[in-house]
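> Kindly generate the corresponding structure for this input.
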Amino acid sequence: MTKVLASRQSGTKFPLDGYDITKVPDETPVELFNTAPLLHDYQGTRIVRLSRTLVLKGGELARPCEAEIMKLVHAKTSIPVPKVHRVLKIKTQDTFFGCQCYFVMDFIEGDTIQDCWEDLSQAQREDVVSQVAAMFIALQSAQVPQQPGPVDCQLCKAKGCWFSDIGGGPFRDITAMEDWFNRKLEICQSFKQAPDAVPPFCFDKLVLTHQDIALRNLILDPEGKVWLIDWGDAGIYPEGFEYAAIAARRWTAVLFTDMLFERIPKYLEMEWQLSQIMYALTTGQWID
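The predicted structure follows:
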């Protein structure tokens, strides 16, 4: 039998239950980062539960730009996303991806779609997929600044499956990002890892992009609403990046992905182009 974490047990007493988070000193949540009931701990990211309604996210990969894009999504779309209440202790020195921080956000009650998919009826699955499709379209349609990369940060690198393990940028503008991707294509072609016929990248439009719409990052709450979490790789990126990222992970959730692809626009050319630079994003990521 799987042990239920204390952070998910109804009888657990949390350290900031009954407190107004706006009046708690910055030091208090930071001190609780290592002692509050653990909700998630994976690859440099840790989330603990501060109260019945709030969590604290921190670690090597927690950045203020993640909190900022969640605020932007909340302001520009109707996508259900945890509300960010505070960003704490921003660090800009000696950080691999640009910045680090802690931030307090809402706790979303429910199960990940990854955990409950097999137990859903066909009608429930159809409803979940329709909600996710609406999220995809809302992200593509939102009016956003045409500055590529993480939001509101000139120091943070772009992260995600199209930027390798070491990230990319920061990019001063869309041309700089285009040049970066075309250099990756040149590397692949020079090492015979991509056909010479692959055309150079030409980015026309930037859109809000989550970059990791996967079953583990979708929470189904008790009312049947789907929430999109984990915005650590999100930013403003070329149209088509979102579709290509979902397509690249199709093997992890074939039925869900195929159902989703019936409901969203396809960007097959961008998907194909990005698939051709994988050598430069993996084995050859250190080649300049």
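
> Please make it C-alpha for all contacts and neighbour counts, starting now.
Will do.

> buried sites along stretch 122-136?
125, 128-136 (16 or more other Cα atoms under 10 Å).

> Which residue ranges of the stretch 1-150 of the chain form strands?
38-42, 45-49, 54-59, 84-91, 100-106, 111-112 (DSSP state E, counting those that start in this stretch).

> and the angle for the first one with strand 54-59?
Orientation check (axes from the mean of the first three to the mean of the last three Cα atoms, to 10 degrees): strand 38-42 against strand 54-59 gives 20 degrees.

> and for comparison, fold this next one:
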Amino acid sequence: MSQNNFKLVECPRDAMQGLHEFVPTVIKAEYLNLLLQVGFDTLDFGSFVSPKAIPQMADTAEVLAQLDLSNTATKLLAIVANLRGVEDAVKHTAIDYLGFPFSISETFQQRNTNSSISQSLNTVEEMLSLCAKSNKKAVVYLSMGFGNPYGDEWNYEIVEKWADVLVGKGVEILSLADTVGVSTPKKIEAILPKLISRFNKTEIGIHLHSNPAERLEKIQAAYHSGVKRIDSALKGFGGCPMAADDLTGNIATEDVISFLHDNGENLNLDMDKWNEAMALSGKIFG
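The predicted structure is shown next:
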């Protein structure tokens, strides 16, 4: 299987956004510039959200200005949470993708984006229209896609219903997101193959959070479910500051890389640059 069949999305934005100490813009840019040389399909590099909500991402536009895109095929993705964020993000020609967290849990949609599910659907429609005008693509995350800690109703039918609605609106990339680490191999294998076969014209990805002990079994379940787009973060840093649990971070990219290598996938990554990024990460994450 060739590289363009497998899309690895590296998520330094997700890794950094919950850090309490502000990471200087120049260090963020240095880290991202290394990651841009590794050969990932996409870099989830920043977000255009309220600096009150996520202070760490207040300098996304400044960071972007310091990125060297002259020698990389990696595409840039920025997260937005409302129409204002969409309008800010589409002004930047260097950004390829806008990502929107569409929660299928009403409680979490309110907590995360300060809007209801139905308001968020309007935002997605506006985003699709602005993306089309500015030559960008929308990535919509089905957030709380494996359940939620709030007691909001969750089942496969709800996941499928919202996937159906979003694809019907014109969303071409959907990523099933486990914001709080409640996914299990069993749930992954029950949900993903159905979504992939039902929405076979849509790119279906996965964005998992996990504690370290369960990472590998989740990667394996996603792989065997036929997923070709995987979000992860170096060393598994990060997680969602709006759904706090210190142990539940991102899936570690090095685990994804070694799993895929062991399964004969050729990822064409520059592992020297990767190791440099691993070394530099200590400056940011301590």
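
> TM-score for this pair?
Here the superposed chains carry a TM-score of 0.27, computed using TM-score structural alignment, normalised by the length of the second structure; 123 aligned residues with a Cα RMSD of 6.0 Å.

> on that earlier part again, now, which of the buried residues of stretch 122-136 of the first structure sits nearest Thr112 of the first structure?
Val128 (11.4 Å; Cα to Cα).

> Ile219 is in contact with the closest one, correct?
No. Judged on Cα atoms under 8 Å, Val128 of the first structure makes no contact with Ile219 at a distance of 9.9 Å.

> any common contacting residues for those two?
Val226 (Cα atoms under 8 Å, 6 or more residues apart in numbering).

> how about the strands of the stretch 1-150 of the first structure in TSV, adding mean neighbour count and distance to Phe241 of the first structure?
Converted to TSV, these look like this (neighbours: other Cα atoms under 10 Å; distance: least, Cα to Cα, whole Å):
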stretch	mean neighbour count	distance to Phe241 of the first structure
strand 38-42	14	25
strand 45-49	22	24
strand 54-59	23	26
strand 84-91	16	25
strand 100-106	23	25
strand 111-112	18	23
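
> can you put those in JSON lines and add distance to Met259 of the first structure?
Listed next are those as JSON lines, based on distance: least, Cα to Cα, whole Å:
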{"stretch": "strand 38-42", "distance to Met259 of the first structure": "29"}
{"stretch": "strand 45-49", "distance to Met259 of the first structure": "31"}
{"stretch": "strand 54-59", "distance to Met259 of the first structure": "32"}
{"stretch": "strand 84-91", "distance to Met259 of the first structure": "31"}
{"stretch": "strand 100-106", "distance to Met259 of the first structure": "29"}
{"stretch": "strand 111-112", "distance to Met259 of the first structure": "18"}
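
> What separation is there between the nearest residue to Ala67 of the first structure once chain neighbours are set aside and Ile69 of the first structure?
Leaving aside its chain neighbours, Ala67 of the first structure sits nearest to Val84 (6.4 Å; criterion: Cα to Cα, 6 or more residues apart in numbering). According to Cα to Cα, to the nearest Å, Val84 of the first structure stands 10 Å off from Ile69 of the first structure.

> go on, Ile137 of the first structure?
Counting by Cα to Cα - Ile137 of the first structure and Ile69 of the first structure are separated by 17 Å.

> the more surrounded of these two?
Ile69 (23 against 13; other Cα atoms under 10 Å).

> Is it correct that that one is in contact with Leu139?
No. The criterion here is Cα under 8 Å, and Ile69 of the first structure misses it with Leu139 at 11.4 Å.

> helix or strand right after the lengthiest helix in the second structure?
As assigned by DSSP state H, the longest helix anywhere in the second structure is helix 117-133. The element immediately downstream of helix 117-133 of the second structure (helix or strand, assigned by DSSP states H and E) is strand 137-143.

> just checking, what packs against that next one?
Judged by 3 or more Cα pairs under 8 Å, 6 or more residues apart in numbering; DSSP states H and E, the packing partners of strand 137-143 of the second structure are strand 97-103, helix 117-133, strand 173-178.

> now with 10 Å?
Using 3 or more Cα pairs under 10 Å, 6 or more residues apart in numbering; DSSP states H and E as the contact criterion, the elements in contact with strand 137-143 of the second structure are strand 75-80, strand 97-103, helix 106-113, helix 117-133, helix 156-169, strand 173-178, strand 203-210.

> got those as a markdown table, with distance to Glu87 of the second structure columns?
Converted to a markdown table, those look like this (distance: least, Cα to Cα, whole Å):
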| stretch | distance to Glu87 of the second structure |
| --- | --- |
| strand 75-80 | 9 |
| strand 97-103 | 11 |
| helix 106-113 | 16 |
| helix 117-133 | 8 |
| helix 156-169 | 19 |
| strand 173-178 | 20 |
| strand 203-210 | 24 |
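
> burial count for Ala75 of the first structure?
For Ala75 of the first structure, the neighbour count with other Cα under 10 Å is 11.

> Same check on Ile206 of the second structure?
Around Ile206 of the second structure there are 24 residues (other Cα under 10 Å).

> can you tell me how far it sits from Asn250 of the second structure?
11 Å.

> Identify the contacts common to the two.
178, 231-232 (Cα atoms under 10 Å, 6 or more residues apart in numbering).

> Output the contacting helices and strands for the lengthiest helix in the first structure.
Counting by DSSP H, the longest helix found in the first structure is helix 122-141. Under the contact criterion of 3+ Cα pairs under 10 Å, 6+ apart, helix 122-141 of the first structure touches helix 64-76, strand 206-209, strand 218-220, strand 226-228, helix 241-248, helix 254-261.
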